[in-house]
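Chemist: here are the coordinates; sequence isn't available:
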C-alpha cells in the first residue's frame, strides 16, 4: 500500500533536483525529470509549467503554449502561469492573447510587478498600466523606475491628480523637494479639495523651513480630509512648534490624539510641550506614552513579568530602577533615587556600565547592574527612571534640588589636582555630543569658538571632548593653547574628577553639562536655538541645576553671538 505523505516527499525531492538541473542549464535532464514526476502525478501543475518553460527556452513556442495551458487547467489561479503564457504568446507574435494573459495574471495578483512590466512594454500608451506599475515599484522601493512610470502616466493623463501626488511623494523621498513641490501644486490647482496633496504640499513647505505656508496647507487639508486627520494635525502641531506657538501646538496635538487615541508620538510631543511651558502635572501622564513608541521599545529593555511600581510604599521590598535614554538623562534623574529609597527597602539601579564608576557614589542605591533580565528576578517591582518625576508629581517648584548628589572619586580628584594649573582661571570645554544624536549637528559648534576665549587674560582651557569630534581640535588654528585631556578620560568618573579641579565648565548641551550640574560645579550651557523642556524657553537659570547658567542661540547656527556674550560675561563677572 502506498504512503501518500512519503510519495509527496519523494515528488518534492524530485522536483527540487529537477529545478536545480533546470537552473544549471541541463534542460534535457530537467525535462526528463519533470516528465517522470508527471507519470506519478499527472496533475502536477508546477511540472507542466516548468516543462512549458523548457519548451519556451528551446524555441518550441507552440509546445510551450500547450504545456503551460495544461498547468493553468490544473491551477487557474496562478499568476506566474498566466504571465509565462503571455511571454510565450508574445514570442509567437500573438499580442492580443499575450495582453489577455498578462491581464489575467494581474487579476490573480494585483501587485504582480513582472506582469505589469510586460504589459507596459506592449501597451506603453495606457496611463492606467503605467500608473499601476509605478505604484508597485514605489511600494517595493524602486523609486527611480517608479518615477519613470509616474511621469509617463502624467504625460498620458495630465489631469491625473493621484499620479501627480504620487510622483511628488516619490520625488520627495529621493530628496528632489523642489520638483515634488511642483507636482503637489499642479495637483491642488487641478483639484483644490484634494486633501492628500494639500497635506503633502504642507510637508514639503515644512521640510524647507517654511512653517507658515505649511500651516496654511494643513488648514486647507483638514477642511476636505476624509477619515482620520490625525497625521495632518500632528504635522500642523510640529509647524506651530517651530514658530514658537506652543499653546496652539499643544491643542493640535490634542486634536491628533482625539482622532487616534493610540497615537503615541502625538501624546509624547504634547507632553514635552506641556513640560516646556511649565505644566508639569498635566504632562507626566502623557509622557508615559513614550514607552509605547517603537524607538523607545527597541532601545530599552522591558521585563513584562516584573510588576510596575506606581509609587506605593513597599517597605522591605526591592525596586528595580531602569535607566533610559541618554547618559545626560540618567545623570539628571538619578536624583530621584533617594525618594524611591524612602518608600522601599532596597533599590537596584540598572544602568550602562560606563556610568557605574560615577553612579556608585549615590547613597540611595543599594546595588548597580548592567541591563540584564536577571535583574528583574531579584526585584519585587520595577520602574523606568524617567517615570519617577510623574510618580512623585513633580512641579517646577518641587524638583529635588539636593545638589550635589553625585561625587567624583576622591583618589581620582586628587590625581588630577596636580595636572591643572594653579595659576589663572581654569575652564573645561566641550563642543560636540554623541554623533548618533539626531540633533547633534545643530547642538555642536566649531572648537575655534573656544580658541577665541584664549585671548582673555589668565584663562586656561582644557578640552574634555570625547569621540570623533575630538579630532577637530587639531584641525583648528590656535588649538595648541588648549590642553587636550580627552584621551585620558575613560569614563564619567574620570571626567567628574577633572571637573572638580576646574573653576568652570563651558559646553554645548551634552551629558557633560548634567554631570557638572549634578556635581554642583559652575557650568555654562551653550544651547542651540530649539527650546528643550529641561532648559525652558527663556532666561539664564536652570530649575534643575543651581550652578548652571544658560547661553541661548536666538538664530539657528549663530554661535558667534553666543560666544561674544560668553566672552563678555567672563570679562565682567569672572575675570574682573
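Modeler: Received it, and whenever you're ready, just let me know what you need. Note that the structure is a prediction, hence the values are computed from the model and not measured.
Chemist: contacts and neighbour counts: CA atoms only from here.
Modeler: Noted.
Chemist: need the strands for the stretch 251-400 of the chain, in chain order.
Modeler: 314-322, 344-350, 367-369, 381-384 (DSSP state E, counting those that start in this stretch).
Chemist: Relative to residue 494, which of the ones you listed is closest?
Modeler: Among those, the nearest to residue 494 by Cα to Cα is strand 367-369 (18.6 Å).
Chemist: residue boundaries of the strands in this structure?
Modeler: 314-322, 344-350, 367-369, 381-384, 425-430, 459-463, 482-484, 504-508, 523-527, 548-552 (DSSP state E).
Chemist: Take the ones you listed and write them to TSV, including distance to residue 285 and mean neighbour count.
Modeler: Formatted as TSV, the strands of the chain follow (distance: least, Cα to Cα, whole Å; neighbours: other Cα atoms under 10 Å):
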stretch	distance to residue 285	mean neighbour count
strand 314-322	18	20
strand 344-350	23	21
strand 367-369	28	16
strand 381-384	14	21
strand 425-430	35	22
strand 459-463	40	21
strand 482-484	44	18
strand 504-508	30	25
strand 523-527	27	25
strand 548-552	28	22
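Chemist: In addition, the following structure is provided for comparison:
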C-alpha cells in the first residue's frame, strides 16, 4: 500500500506548522511499526482538522492494515471526497475494495489512480493482482510489466508477474521473473518458493528441492514450502522425509489438507494405524473433506473392511470431479430397485480401475437393469462384449436413462463385501478373429516353452511409481530360464529398457503392433501367463481369465489387501509381495523358482 515519503502542504484553519508536525510524526510512527502511537497522532491531527485528506487517507491505511476494512473504506472515501486528485489514495482505496470482495469497485479505483498518474507502479501492480484473481492473466501481465517499466526494483511485482506467467504454464518465463526478484532480494523466501514450483513444473526436481530447502532455511515456518517439499520428495520415494515435512506443516497449521498429506506418507510406509488417525483428525475438522474420505476408504478396503470402506468411498468426491462425471437431468443411483430401469454406468479413474469394476455390469443386469456404459475411447470396442452390457460408448449420452452411477460406486450401492465379491471370470473377451491372427503371427516358435507376457513398469506420473515399477535389470535373473519364452507387453517410456536387456526378453517384442487394448487382449489370450507390476494390463489379463502373477511393492494398493497371496477379485491371480520397500530381489527369486518348477 502506497505511503508518502514527504508531507505535502495542507490547508487547515489551525496553525499549519503544528498540524504538519503531527502528520509527520504520525507517518513516521506508522512507517516504523508503531501503530498505537501513529493512531494517537492521526486522531490528534484530525481533531485539529477533521477534513484533512492526508490524515484521513493514512489513518484509513492503518485501519486496513489492522483488518478493519469497513472503517478504512469510510476514511479513504472521505479523503477522496475532499481531494479527488490523490492517486495514492485512489490506489489504496482500491486495495480496501478488493479486501471487501468488491473487485469491480477496486478496478475503478485503480483506473482513477492511473488516470491521474499513468506511471504509478503500485496502481499498476494492484490492478494486476485484481485482474489475476479474476483469471484475466493476460491483462494482469500487461499491468505488471508497466509497473516494472516505472520501477524495476519492485520485488513483489516480479513475483506477481512470475505467478501470472506460471498460471499460463509459461514456466521458463516465470522462473526468469523469480530470478530477477532474487537478484534484488536474495533473502526472499517467497521468491525461492516460487522458483521451486516453477522448477518442479519443468521437471527439474533437484533444482526444485534446492529452492524449497532454501525457502525453509530463510523461513522455517513456511508451511507451503514444507508441504510442497514433502510432496516432491515423497513422489521420489522418500516417504520418511515427506512425513517429517508434513508433521511440521501440521504442527504449524493443522488443517485437513495437511493431515491428509501426513496420512498418505504414513500409509506409504505401512503405518496404517497412524495413517487412520490422521484421516479421522482431518474429518473431525471438516466432516465433508473429500480427500480424507477417499484415503480413509482406501485404508479400510486394504484391511478388508468393505462395509465401512465402500461407505467412505461413496463420499470421495470433490465437487468439480463429481460435476465433470455427472449426467445432467438424471438421478444418481444409490441402490433403488432396478427392475425395468435403464441405468448408465459411467467409468472413472484409470484403465485398470475400469477393467476391475466392469465386472459389476453383470450384477446390475441380474438386478433387472438395462445397462449401458460410458467409458474412455481406448476401451472401445473391447468392453462392448461384457455380459450384461447393452451398449458402450464414449462422449455424451444420446438416450434417456432412469439413473446413472459412477462405476466405482456400484459396490457400495449393492452392499459388496469380500464374501460377495463377484469374481466370475472371464467377463472381458477378445475378438476370436484377432486371437486367431495372433496365433498365426506367433507361429510355432516357443511351442516347447511357457509363453509369458511381461510388464515391468507403469506410468511414471503415478505417485508411487518409484516403488510400483521394476526395471528389467532387476528382473535379469528371469531371462536365464530355459523353459520360458518372454513376450514384452510393455508400452511407454520404460519399453526403451529392452535395448539393453538380455536377449530372452527381446526375443518376442510385438508391442509396436499393439495399437489398442483389443490387440493386447488378443495377444494375451495366446499366452500361458502374464507377469506384471500393478498396471492396467494386469487387470486386463485377470478380467480375461488368464493366469496372472502380480509383483507388488511393500506399500501396495488397497485392492490387493494386506498379506494375501491370492486376490478375491481375480481367481487366477497370484500375488508376489515385497517384504522390504524397494527390494525386489526376494520377489524375483520367488518368481524364478515358481517358473522353474512349472507352477501355475
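Modeler: The structure has been received and is ready for your questions. Just so we're clear, the structure is a prediction, and the values are computed from it rather than from any experiment.
Chemist: aligned partner of residue 457 of the first structure in the second structure?
Modeler: Alignment note (TM-score structural alignment): residue 457 of the first structure maps to residue 482 of the second structure.
Chemist: how far away is its match from residue 505 of the second structure?
Modeler: Distance of residue 482 of the second structure to residue 505 of the second structure, given as Cα to Cα, to the nearest Å: 12 Å.
Chemist: Can I get the strands of the stretch 251-400 of the first structure in JSON lines including distance to residue 255 of the first structure?
Modeler: What follows is these, written out as JSON lines (distance: least, Cα to Cα, whole Å):
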{"stretch": "strand 314-322", "distance to residue 255 of the first structure": "32"}
{"stretch": "strand 344-350", "distance to residue 255 of the first structure": "37"}
{"stretch": "strand 367-369", "distance to residue 255 of the first structure": "42"}
{"stretch": "strand 381-384", "distance to residue 255 of the first structure": "28"}
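Chemist: just so I know, which of the ones you listed lies nearest residue 270 of the first structure?
Modeler: Per Cα to Cα, nearest to residue 270 of the first structure of the strands of the stretch 251-400 of the first structure: strand 381-384, 20.0 Å.
Chemist: packing partners for the closest one?
Modeler: The contact analysis (3 or more Cα pairs under 8 Å, 6 or more residues apart in numbering; DSSP states H and E) places strand 381-384 of the first structure against strand 314-322.
Chemist: which helices and strands does the strand it packs on pack with?
Modeler: Strand 314-322 of the first structure packs on strand 344-350, strand 381-384, going by 3+ Cα pairs under 8 Å, 6+ apart.
Chemist: ok, and what's touching it?
Modeler: 309, 343-351, 371, 375-376, 378-385 (Cα atoms under 8 Å, 6 or more residues apart in numbering).
Chemist: can you check stretch 275-286 of the first structure too?
Modeler: 246, 267-268, 270-272, 274, 387, 389-390, 393-396, 531-534, 536-537.
Chemist: The same query, at a cut-off of 7 Å, please.
Modeler: Outside of stretch 275-286 of the first structure, the residues within contact range by Cα atoms under 7 Å, 6 or more residues apart in numbering are 267, 268, 271, 274, 390, 393, 394, 395, 396, 532, 533, 536.
Chemist: Measure how buried the fourth one is and give me the count.
Modeler: So that's residue 274 of the first structure. 22 (other Cα atoms under 10 Å).
Chemist: What residue in the second structure is paired with it?
Modeler: Alignment note (TM-score structural alignment): residue 274 of the first structure maps to residue 300 of the second structure.
Chemist: And for the last one?
Modeler: When the second structure is aligned by TM-score structural alignment, the residue opposite residue 536 of the first structure is residue 561.
Chemist: Let me know the distance separating the closest residue to that match other than its chain neighbours from residue 267 of the second structure.
Modeler: Among residues not flanking residue 561 of the second structure along the chain, residue 302 sits closest, at 4.3 Å (Cα to Cα, 6 or more residues apart in numbering). Per Cα to Cα, residue 302 of the second structure is found 11 Å from residue 267 of the second structure.
Chemist: so how far is residue 327 of the second structure from the closest residue to residue 404 of the second structure other than its chain neighbours?
Modeler: Take residue 404 of the second structure and drop its neighbours on the chain: the residue closest to it by Cα to Cα, 6+ apart is residue 344, 4.5 Å away. Residue 344 of the second structure sits at a distance of 9 Å from residue 327 of the second structure (criterion: Cα to Cα).
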